[in-house]
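In: can you look at this prediction? I've put the sequence above it.
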Amino acid sequence: MCDPIVFVPGLLCTKALFGPQLAAFEGRVQCTVADHTRHDGMKAIVDSILDVAPERFVLVGLSMGGYIALEMAEHAPERMTKLVLMDTTARPDRPEQTAFREALMAQARADGLGPVIDQLLPLFVDDSRLGDAALVATIRQMADDTGVDAFVRQQTAIIGRKDARPDLGDVRCPTLVVCGDRDRLTPLELSEEIAAGIPGARLEMIEGSGHLTTLEKPEAVNTVLEEFLGL
């Protein structure tokens, strides 16, 4: 029997990011999607998620959700029975990344999130999916549902996150690391670094996928998750 799953989405993403997984797991395991939009600091986000999470749970985080998951694993390791880190990094922001985020925040305040998504789409999905109207519409709708103010809070929290690499060795629960082989935003070597740092962690590469593996290659992701979680 799998413990309840808490999914944590990425930047500008909502529960729709895990739509294919929620549909596949319905009736087999309790699933919730965390709200990571109300605070502008990682510790506050972590505390707010832990306040409403089940006492013991499986934690699945993608991208920004992975940053949050790593901090949750540090603050409440006794509550996590398994950990899944998807298309993410344990590293802090580099100066050029912070500058890019600040520029996106300024653009969002001035012009809304449409132009921001225009810039992020080639980083979010593989080139072969940029013409997928349904996928692109889902990404734009998630951004609209998130809104400018929450986007600014999310980016502020991401900029202020810590370097999680020194703490990887302290993770003791079974851990799965997943990454698209064409992920440009958090390339595969960053997932390899995480998997090498966490004792016993397993790395799974999703072929033909960019950063948003759960939406780009849902069947492959579901297969990997089902096997790891025993569903």
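Out: That came in fine, so what should we check first? Numbering: from 1, shown residues only.
In: make it CA atoms for all contacts and neighbour counts henceforth
Out: Fine.
In: how many neighbours does residue 166 have?
Out: 11 (other C-alpha atoms under 10 Å).
In: now what about the strand or helix carrying residue 225, what contacts it?
Out: Applying DSSP states H and E as the criterion places residue 225 in helix 218-229. Contact with helix 218-229 is made by 2, 20, 21, 24, 176, 204, 206, 213, 214, as judged by C-alpha atoms under 8 Å, 6 or more residues apart in numbering.
In: count of residues packed around the fifth one?
Out: Yep, that's residue 176 we're talking about. 23.
In: pretty sure it sits against residue 81.
Out: No - Residue 176 lies out of contact with residue 81 (C-alpha atoms under 8 Å); the separation is 11.9 Å.
In: who's in contact with stretch 87-104?
Out: Under C-alpha under 8 Å, 6+ apart, the answer for stretch 87-104 is 62-67, 70, 116, 155, 158-159, 161-165, 178-180, 183, 186-188, 190-191, 194, 211-213.
In: in that stretch, what's buried?
Out: 87, 88, 89, 90, 91, 92, 93, 98, 101, 102, 104 (16 or more other C-alpha atoms under 10 Å).
In: can you check stretch 15-35 too?
Out: Across stretch 15-35, burial judged by 16+ other C-alpha under 10 Å covers 15, 16, 17, 18, 20, 21, 22, 31, 32, 33, 34, 35.
In: adding another structure so you can compare the two:
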Amino acid sequence: MKDYYRKVPPDLVKQFMNFRETHPLKTVVLNGITWKYLAAGDPTGKPLLLLPGALSTAESAWRTITLLEPGHYRLICPDYPAEIDSMSGLADGITGILDLEQIQTTSVVGGSYGGMLAQVFIHRYPAKVSRLVLSHTYPPDPTRVRSVEPAMRMFRMLPLFLVKKMIRDRMIGILPPRPSPELLLVSAQVRQTVDTRLTRQAALSTFLRMMEFDQQTFSPSDLAGWQGTTLVMLSEDDPTTPETLREKLINLYPGTRLHMFKGSGHASSILESEEYIKVIEEFLGNAEQGHP
């Protein structure tokens, strides 16, 4: 078996493997689709829906989950089924999971790809969201649809091993070029997940969801009746969120609180994990107490 983690410090690998062993996924069939999701933390705590990134697995958010668990949150984090090729479909399925878990309202945290899904989720189900955290993500941008279409054609035609290579390179390529142990682990996770779990259908669905997201026509007035609060976390040097998109995202959610990271690029949740969690917990705590 290929040792994907040979370059990662053994103690960090041990932490991750221990997380895998101690956090088994639940399985449920909703409308004929098999969903797997992680339910962790305090069963009596405040609900918090954590939406993972494009790797589409709950375990890819393991570090954030581990750091949030002591905070008395009831954490729900899903895998994204390959059969679902739209963000709207993911949002509908996740609502089914929340209903199954008897969660009426929840805070929602979504980073990067998960931040796109979080935006679709709140626009479809605003009554289910008490607080919204968007991290290192961007608003719908219809100009991107054309750039994704060529990739879709290639994904349908190319051998699967080349499709996997393209996706591996894309996911690892947006990480800061920093030889930190944490980033080495993320790269290993990406390689293992893409090599061993990614199907052609999953690859196509990943990009079809992005296309559907970019075709959304959100406006600042959409959530005028929503009583919740929003936190946006961005990084000054994140190549995926240029200034124009940052401004558009912030303007979509009037009254948004903004936190800017410096020097951590698209990986603030990994490279600045303590600050990242502190900002989220302070926001959720203040929102709970009604602070401005």
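Out: Cool, got the structure. Computed from a predicted structure; not experimentally measured.
In: including secondary structure, could the buried residues of stretch 15-35 of structure 1 go into TSV?
Out: Below are those laid out as TSV (DSSP: H, G, I helix; E, B strand; the rest coil):
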residue	secondary structure
15	helix
16	helix
17	helix
18	helix
20	helix
21	helix
22	helix
31	strand
32	strand
33	strand
34	coil
35	coil
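In: these: which two are farthest apart?
Out: Pairwise distances across the buried residues of stretch 15-35 of structure 1 (C-alpha to C-alpha) peak at 18.4 Å, for the pair 20 and 35.
In: tell me, the lengthiest strand in structure 2 lands on which residues of structure 1?
Out: Identified as the longest strand of structure 2 according to DSSP state E is strand 33-41. Following TM-score structural alignment, strand 33-41 of structure 2 has no partner segment in structure 1.
In: and the helices in structure 1?
Out: Taking DSSP state H, the helices of structure 1 run over residues 19-25, 42-52, 64-75, 95-111, 114-124, 133-146, 148-159, 188-197, 213-216, 218-229.
In: a markdown table for these, including distance to residue 172 of structure 1?
Out: Compiled in a markdown table, the helices of structure 1 are given as follows (distance: least, C-alpha to C-alpha, whole Å):
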| stretch | distance to residue 172 of structure 1 |
| --- | --- |
| helix 19-25 | 25 |
| helix 42-52 | 18 |
| helix 64-75 | 9 |
| helix 95-111 | 30 |
| helix 114-124 | 30 |
| helix 133-146 | 33 |
| helix 148-159 | 24 |
| helix 188-197 | 11 |
| helix 213-216 | 25 |
| helix 218-229 | 16 |
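In: among the ones you listed, which is nearest residue 8 of structure 1?
Out: Proximity to residue 8 of structure 1 (C-alpha to C-alpha) singles out helix 64-75 among the helices of structure 1, at 4.6 Å.
In: superposed on structure 2, what's the mean shift for the closest one?
Out: Superposing on structure 2 places helix 64-75 of structure 1 at an average distance of 1.2 Å from its equivalents, by mean C-alpha distance after the TM-score superposition for structure 1.
In: which other helices and strands does that helix contact?
Out: Here helix 64-75 of structure 1 touches strand 5-8, helix 42-52, strand 57-62, strand 80-86, going by 3 or more C-alpha pairs under 8 Å, 6 or more residues apart in numbering; DSSP states H and E.
In: which helices and strands sit right next to the first one?
Out: Secondary structure elements in contact with strand 5-8 of structure 1, counted by 3+ C-alpha pairs under 8 Å, 6+ apart, are strand 31-33, strand 57-62, helix 64-75.
In: okay, the angle between the last one and helix 148-159?
Out: Meaning helix 64-75 of structure 1. Helix 64-75 of structure 1 and helix 148-159 meet at an angle of 50 degrees, taking axes from the mean of the first three to the mean of the last three C-alpha atoms, to 10 degrees as the criterion.
In: tell me the residues of structure 2 aligned with helix 64-75 of structure 1.
Out: Counting by TM-score structural alignment, helix 64-75 of structure 1 lines up with residues 113-124 of structure 2.
In: where's residue 165 of structure 1 relative to residue 70 of structure 1, distance?
Out: Distance of residue 165 of structure 1 to residue 70 of structure 1, given as C-alpha to C-alpha, to the nearest Å: 10 Å.
In: and what of residue 7 of structure 1?
Out: Separation of residue 7 of structure 1 from residue 70 of structure 1 (C-alpha to C-alpha) stands at 13 Å.
In: then residue 222 of structure 1?
Out: Distance, residue 222 of structure 1 to residue 70 of structure 1, using C-alpha to C-alpha: 22 Å.
In: how about the residue nearest to the spatial centre of structure 1, what does it touch?
Out: Nearest to the geometric centre of structure 1 sits residue 62, at 1.6 Å (C-alpha atoms, centre = their mean). Residues near residue 62 of structure 1 by C-alpha under 8 Å, 6+ apart: 8, 9, 10, 85, 86, 87, 88.
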